[in-house]
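Student: Let's see this in three dimensions:
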Amino acid sequence: MTQQFGTIYEAIGGFDTIDRLVTNFYRRVGKHPALTPIFPEDLTETARKQRLFLTQFFGGPKLYTEERGHPMMRRRHLPFPITPQRRDAWLECMKAALEESEIEDPYRTAIFEKLTMTANHMMNTPS
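Tutor: You can find the predicted model right below:
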């Protein structure tokens, strides 16, 4: 009998997996020439907020809302010029981080699809 999980968060192993994913992701972001201009040099706080957000986004505890209020992701990202090229770079880093973090399908695909929709929504600047 296969184990049933209520959320993606539970299915992938909870916070430890989110932590690993975010660490692997920001290691790439911090070196990506299309992304470094819109991210701070020290990604510690950015990564911490991402851990809170992804925990909540994938069905875990509502850590982001408890600390920072409603996510309002598009509004929070408006100060940064997010072009189609930057969206693609962000997704490229996330795809590689998902693989490195050994998140298995169907969860890896589900996560990537949800994050692709979010990344598309964040675009605010033409090429």
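Student: going forward, measure contacts between C-alpha atoms and count neighbours the same way
Tutor: Fine.
Student: for the chain, what spans make up the helices?
Tutor: Taking DSSP state H to define them, one finds helices in the chain at 8-12, 15-29, 44-57, 63-68, 73-77, 84-100, 107-122.
Student: Alongside the first, I'd like the structure of this one:
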Amino acid sequence: MTASFYDRVGGEQTFRALVDRFYQGVANDPPLRALYPEEDLGPASDRLRLFLEQYWGGPRTYQDTRGHPRLRIRHAPYRVTPTQRDRWLRHMLAAVDSLDLPAAEDAELREYLVRAADFMVNALEAEG
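Tutor: A predicted model of the protein is given here:
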């Protein structure tokens, strides 16, 4: 049996490092930070890490505690513009850079993240 992506990249430790690094960027990006209504980014960090771990073959804790991911529905209350998507991707891909993953896994993760970010866009830019 082939190891899951989750196991091949180092399991929880790797996903925790990815998400922690990502949220360091979010915390210092006011326009993106505004999309996170909670004062503390910790709960959002936990949710993202659990989602990514499950998606990539790790524990099903996200599903067990929060139900089906339904990403578009969960993000519908927030205006996710192309600019916000780009900001999100900048921080997420910088976080991927910090992991020093094997080339194949790095490419697979990046491809997924770009597709997921594109999928989340639900609003046009504000007219100014």
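Student: Would you reformat the helices of structure 1 as a markdown table and include distance to residue 35 of structure 1?
Tutor: Listed next are the helices of structure 1 as a markdown table, based on distance: least, CA to CA, whole Å:
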| stretch | distance to residue 35 of structure 1 |
| --- | --- |
| helix 8-12 | 27 |
| helix 15-29 | 6 |
| helix 44-57 | 13 |
| helix 63-68 | 23 |
| helix 73-77 | 13 |
| helix 84-100 | 6 |
| helix 107-122 | 13 |
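Student: any chance of those in CSV, with distance to residue 37 of structure 1 and mean neighbour count too?
Tutor: As requested, those are arranged in CSV below (distance: least, CA to CA, whole Å; neighbours: other CA atoms under 10 Å):
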stretch, distance to residue 37 of structure 1, mean neighbour count
helix 8-12, 31, 19
helix 15-29, 10, 19
helix 44-57, 14, 18
helix 63-68, 24, 14
helix 73-77, 14, 12
helix 84-100, 10, 18
helix 107-122, 16, 15
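Student: Can you say which of these is nearest to residue 36 of structure 1?
Tutor: Ranking those by distance to residue 36 of structure 1, with CA to CA as the measure, places helix 15-29 first at 6.8 Å.
Student: and that closest one, which stretch of structure 2?
Tutor: Under TM-score structural alignment, the match for helix 15-29 of structure 1 in structure 2 covers residues 12-26.
Student: how close does the matching stretch sit to structure 1?
Tutor: Comparison of stretch 12-26 of structure 2 with structure 1 after fitting gives an average deviation of 0.5 Å (mean CA distance after the TM-score superposition for structure 1).
Student: So what touches that stretch?
Tutor: 6, 32-33, 41, 45, 48-49, 52-53, 58, 88, 91-92, 94-96, 98-99 (CA atoms under 8 Å, 6 or more residues apart in numbering).
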